[in-house]
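1. My questions are about this predicted structure, shown below with the sequence.
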Amino acid sequence: MKALSPIQKLRQAIFFGFMCIAATPLVSYSQKSNASLFDGKTFKGWKKVGGDAPITIQDGMIVGEMTKGTPNTFLVTEKLYGDFILELEIKLEGTETNSGIQIRSHIDSTSHASRRWMYGKQVEVDPTPRAWTGGIYDEARRRWLYPLDLNEQAKSAYKTNAFNKVRIEAIGSVTKTWINGIPVAHLIDTIDREGHIALQVHSIPAHLHGAKVYFKNIRFQTENLKPQEFPKAIYVVNLTPNQLSSTEKNQGVELLFNGQDAQSWRSARSMQFPEKGWTIQDGQLRVEKSDGAESTNGGDIISKARYEAFDLSFEFKLTQGANSGVKYFVTLKEETVGSAIGLEYQILDDKNHPDAKAGREGNRTLASLYDLIKANKPERALNPIGQWNRGRIVVTPDNKVTHYLNGEKVLEYVRGSQEFKDLVALSKYKDWDNFGLAESGHILLQDHGDEVTFRSIKIKKLK
């Protein structure tokens, strides 16, 4: 199937209602370093784009009325902004609606003049049970960048049917968010160093017609910016390829692939890196396409170091019909002819590779614990073939294991539990003694004869 262009994706998202954000009118700002963006009386400096939801001024507040039959409506600043600190209060009626604050965002200049759309980063306001308020979404482009599965403690910050204080710091490539004083998201992004700010009035189903969203006490600072203290333990999403931020370094994160060489890796068959089948180019580690079979070309590669409890993250890019995997607790003691044995985060083109229909109940699909537990992933969690996806595996010292895909939690289990042993007994691993229970092991990238590319491989030892 031909891939949709970014504009086609945006239009499709709007008309089918799966986008998570809506914007309200924006206001111009004073040149003072800390000034009100909104004078409580006029919309000077703001313009409305997108849908036709009414946006008015009532009692000194910006009020958006969600309207059936119209797409997301945005009230956008006429000016573009780079670095800033934005604080405001927002209230949503009910627990089924949605809103957000666009930052460093853009207006689609190719869309019809009477119906202009927005794309770019948005700080989510989500009163639903999912509770992702303060997370960061990329409207009409890359989708979720920082869902709150990455910081579950912050899910309780939002207060239903009440005004919530939002703080957003966008300084350089770093964006941080707070809800009611609680730190939520820490994102390092590589694009959009300036853009519009917008308030969103989201599209809604008919039964929510008339629900309102309120914005007040909008404060905006562009000079003398002083970042607020942010807990270093909160997970950082760093979209700069093969780089560690100072915060990540302070957290103890290390690069397993530096984008230049394979100094942390060797063949699963020898102490050397494979002479063929794997290439390093343009900051990417690629297993080359061969015959589609396990470990028949360059073979699997493993980390030189062994790990016990850890937080492993990686980016991967699939080609059509491709199969690979990231294995952990690999010991090589089984001395297999094909791929080495270990717990596996499956990497697969679910739509075009037959393995997705094998196994039991989908337990060989992308991000699953291969042949054991199916990944519970919504469609939105997966980026298309040819685009980068972010995987993550967390193993805590108590043997709890969690798989993530693009920041969303897709499965969890406990190594050595009775439930785990029962699943192994039903799997292809039933004949291996103590499968998956090694105290430590290597990280493995699989050669399955298909072209798959990796980058930004990072690991943190957990204690």
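-> Received the coordinates, thanks. Numbers count the residues shown, from 1 in each chain.
2. When you work out contacts or count neighbours from here on, use the C-alpha atoms and nothing else.
-> OK.
3. out of everything not next to it in sequence, what's closest to residue 282?
-> Using CA to CA, 6 or more residues apart in numbering and skipping the chain neighbours, the partner closest in space to residue 282 is residue 259 (7.4 Å).
4. pretty sure that neighbour is in contact with residue 244, am I right?
-> No. Contact criterion CA atoms under 8 Å: residue 259 and residue 244 do not qualify, at 11.8 Å.
5. Let me see the ranges of the strands in the stretch 351-463 of the chain.
-> For the stretch 351-463 of the chain, applying DSSP state E, counting those that start in this stretch gives strands covering 389-395, 400-405, 408-414, 442-445, 452-461.
6. most tightly surrounded among the ones you listed?
-> For the strands of the stretch 351-463 of the chain, the largest average neighbour count (mean count of other CA atoms under 10 Å) is found in strand 442-445, namely a mean of 25.
7. ok, residue 250 - how many residues close by?
-> When counting by other CA atoms under 10 Å, one arrives at 11 neighbours for residue 250.
8. Let's verify it: helix, strand, or coil?
-> helix (DSSP: H, G, I helix; E, B strand; the rest coil).
9. Over to residue 214?
-> Quick answer, by three-state DSSP: residue 214 is strand.
10. repeat for the one 3 residues further on
-> Here residue 217 is strand, with the state taken from three-state DSSP.
11. What residues of the longest helix seen in the chain count as buried?
-> Identified as the longest helix of the chain according to DSSP state H is helix 6-16. Neighbour-count burial for helix 6-16 flags 7, 10, 11, 13, 14 (criterion: 16 or more other CA atoms under 10 Å).
12. can you redo these as JSON lines with distance to residue 274?
-> Output for the buried residues of helix 6-16, formatted as JSON lines (distance: CA to CA, whole Å):
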{"residue": "7", "distance to residue 274": "42"}
{"residue": "10", "distance to residue 274": "43"}
{"residue": "11", "distance to residue 274": "46"}
{"residue": "13", "distance to residue 274": "44"}
{"residue": "14", "distance to residue 274": "47"}
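13. Included below, for side-by-side comparison, is a second structure:
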Amino acid sequence: MVWRIAFLVFASLPLAGAAPPLAAPAQQAEPWQDLTPRDVLAGWHRNGGQARFEVQEGELVGRAAPGSENSWLVSDARYGDFILEFDAKTDPSLNSGVMIRGQSRPDYRNGVVHGYQAEIDPSPRGWSGGIYDEQRRQWLYTLGRNDAARRAFRSGDWNHYRVEAIGPRLRTWVNGVPAADVVDDTDARGFLAFQVHAIPDASRQPEVRFRNVRILTENPARYALPATAIEQQGWLSNRLSDAERSAGWRLLWDGRTTAGWRGVQAAGVPKGWTIADGVLSVTGGGGDLVTTRDYRDFELSVDFRLTPGANSGIKYALDPAKLKAGTALGLEYQLLDDARHPDAKMGRHGNRTLGSLYDLIPARNLSDPASPGKRVNPPGEWNRARLIVRGAHVEHWLNGFKLVEYERGKPGFRALVAQSKYAGNPGFGEAMQSPILLQDHGDRVDFRSIKLRELKGEK
């Protein structure tokens, strides 16, 4: 009992080398429970690779095993709604993270640990505090648009984390700076787990350390921190969160009907488009689908699922005269199975691959140049395309990574057009407003959670 009291007093003190725990709005004492693993690791078990976990002077130490797969120290207990705080310090060469509401079951990839993870990323990319869906959908919230959180992490030093998992909402802070805000209803309950990431280098054994781990499970919503200014990423299928609505998002497709959409050459919806179980599918042969109204400056988010070898696209800045005549000529966010469709090897320098500005600018990993490959979920799994059009400025994003950024109408852009299949079309891609189009290229492609917010007056 004396030891327990001493620990609680110590845990309430400011931490050397780390930001103090954030103050919650409630006035009464917060009912924290100590979760720091102890010498015999009682209440925890290992899963995954061969990394070593041990306790040294009150700190959990995970030491990487060269050639091993990811290793985890998993809580025996499972948690639903909670607030979790901990300090973490990792070797600058070792990625790590803490699983929240983690999962492991025999019928999913032979029991691999998977689910939500609060990232510890000491690389130059600096996405610590982002939320990664381990062994499933990959990134749910990158820090590609949160520079303040990227700067908050101190590589090689102790960092204080706060994670709020309340209902379908997951929020993170790093050293007091808001990092991620996700709404997702895939997992409502699961275990906690400390990760030691796999490493390829057999010459050394870098380590990650955790200390002052505590959890609050008694009415955590009472102690949740106020709303923050960072954007929220919603992953509810064909639904918007309250925060998304407040930010101006609205569903461009309602998930049930074809309201707000029509064929390019007809008032109705062309054949080949079907709706089932909240998914809008094109099977090919009927023609493209466009919105019934025009959009000017906007941010568009579309979840899409390719079939093997599929080709499609999201078109914008359509030529109004040609559209009136029944031809959809405009800029295109390419949707393609790069591994199987021959178009990936055509064009110039890969400018017909997934995420590219079709036939003009190839997709490149602009968010993480040190890792040039795109982060793509394979055919049969969902990906998220994001398109930002603000005047002449346009960006293509895929699964949280920026792939394309350009200024249309400028000399460089027009030079690209002159070398493309669009040469000979004056003003190509420079229409300031037009409908948004989902392309029928003859292949099966699925869409859902199509949402848009207009950027009126935004810089």
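-> That came through fine. All of these numbers come straight from a predicted model, not from anything done at the bench.
14. Tell me which of the strands of the stretch 351-463 of the first structure approaches residue 207 of the first structure most closely.
-> Closest to residue 207 of the first structure of those, according to CA to CA: strand 408-414, at 28.7 Å.
15. And for residue 280 of the second structure, the neighbour number?
-> 21.
16. what's the matching residue for it over in the first structure?
-> Counting by TM-score structural alignment, residue 280 of the second structure corresponds to residue 285 in the first structure.
17. what about the helix or strand harbouring its match, how far off from the second structure?
-> Here residue 285 of the first structure, judged by DSSP states H and E, is contained in strand 284-287. With mean CA distance after the TM-score superposition for the first structure, strand 284-287 of the first structure departs from the second structure by a mean of 1.6 Å once superposed.
18. From the rest of the structure, what touches the next helix or strand after that strand?
-> Sequence-wise, the next helix or strand downstream of strand 284-287 of the first structure (DSSP H and E) is strand 301-303. Applying CA atoms under 8 Å, 6 or more residues apart in numbering, the contact partners of strand 301-303 of the first structure are 256, 264-268, 273-274, 442-447.
19. hmm, try it at 10 Å
-> For strand 301-303 of the first structure, the external contacting residues (CA atoms under 10 Å, 6 or more residues apart in numbering) are 256-257, 262-274, 278, 287, 295, 326-328, 330-332, 339-340, 441-447.
20. average offset between that strand and the second structure?
-> Relative to the second structure, strand 301-303 of the first structure is 1.5 Å off (mean CA distance after the TM-score superposition for the first structure).
21. Trace that strand over to the second structure and give me the residue numbers.
-> Strand 301-303 of the first structure corresponds to residues 289-291 in the second structure, going by TM-score structural alignment.
22. Going by neighbour count, which residues in the matching stretch are buried?
-> 289, 290, 291.
23. Would you reformat those residues as TSV and include distance to residue 445 of the second structure?
-> Converted to TSV, these look like this (distance: CA to CA, whole Å):
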residue	distance to residue 445 of the second structure
289	13
290	16
291	18
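24. now, which of these sits nearest residue 298 of the second structure?
-> Residue 298 of the second structure lies nearest to residue 291 out of these, by CA to CA, at 13.7 Å.
25. Quick one: residues contacting the closest residue to that closest one other than its chain neighbours.
-> Leaving aside its chain neighbours, residue 291 of the second structure sits nearest to residue 261 (4.4 Å; criterion: CA to CA, 6+ apart). Contacts for residue 261 of the second structure (CA under 10 Å, 6+ apart) come out as 252-253, 267-269, 289-293, 435-438.
26. Would you state the helices of the stretch 251-400 of the first structure in chain order?
-> For the stretch 251-400 of the first structure, applying DSSP state H, counting those that start in this stretch gives no helices.
27. can you pull out the strands in the stretch 151-300 of the second structure?
-> Counting by DSSP E, counting those that start in this stretch, the strands of the stretch 151-300 of the second structure are 159-166, 169-174, 177-183, 190-196, 207-216, 233-234, 250-251, 261-263, 273-276, 279-282, 289-291, 298-306.
28. Next: the stretch 1-150 of the first structure.
-> Under DSSP E, counting those that start in this stretch, the stretch 1-150 of the first structure gives strands at 34-36, 46-50, 55-58, 61-65, 73-77, 84-92, 99-107, 118-125, 136-139, 143-146.
29. Onto which residues of the second structure does the fifth one map?
-> Translated: strand 73-77 of the first structure. Counting by TM-score structural alignment, strand 73-77 of the first structure corresponds to 71-75 in the second structure.
30. now the third one
-> The alignment of strand 55-58 of the first structure onto the second structure (TM-score structural alignment) spans residues 53-56.
31. Which parts of stretch 53-61 of the second structure count as buried, going by neighbours?
-> In stretch 53-61 of the second structure, the ones that count as buried by 16+ other CA under 10 Å are 53, 54, 55, 59, 60, 61.
32. what does stretch 34-49 of the first structure give?
-> 34, 36, 37, 38, 39, 40, 43, 45, 46, 47, 48, 49.
33. thinking again about what came up before, of all the buried residues of stretch 53-61 of the second structure, which two lie farthest apart?
-> Farthest pair in the buried residues of stretch 53-61 of the second structure, by CA to CA: 53 and 59, 10.4 Å.
34. Now for the two: what residues contact both?
-> When contacts are counted by CA under 10 Å, 6+ apart, the set common to residue 53 of the second structure and residue 59 consists of 37, 208, 209.
35. Turn those residues into a markdown table, including distance to residue 397 of the second structure.
-> Shown next, in a markdown table, are these (distance: CA to CA, whole Å):
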| residue | distance to residue 397 of the second structure |
| --- | --- |
| 37 | 40 |
| 208 | 32 |
| 209 | 34 |
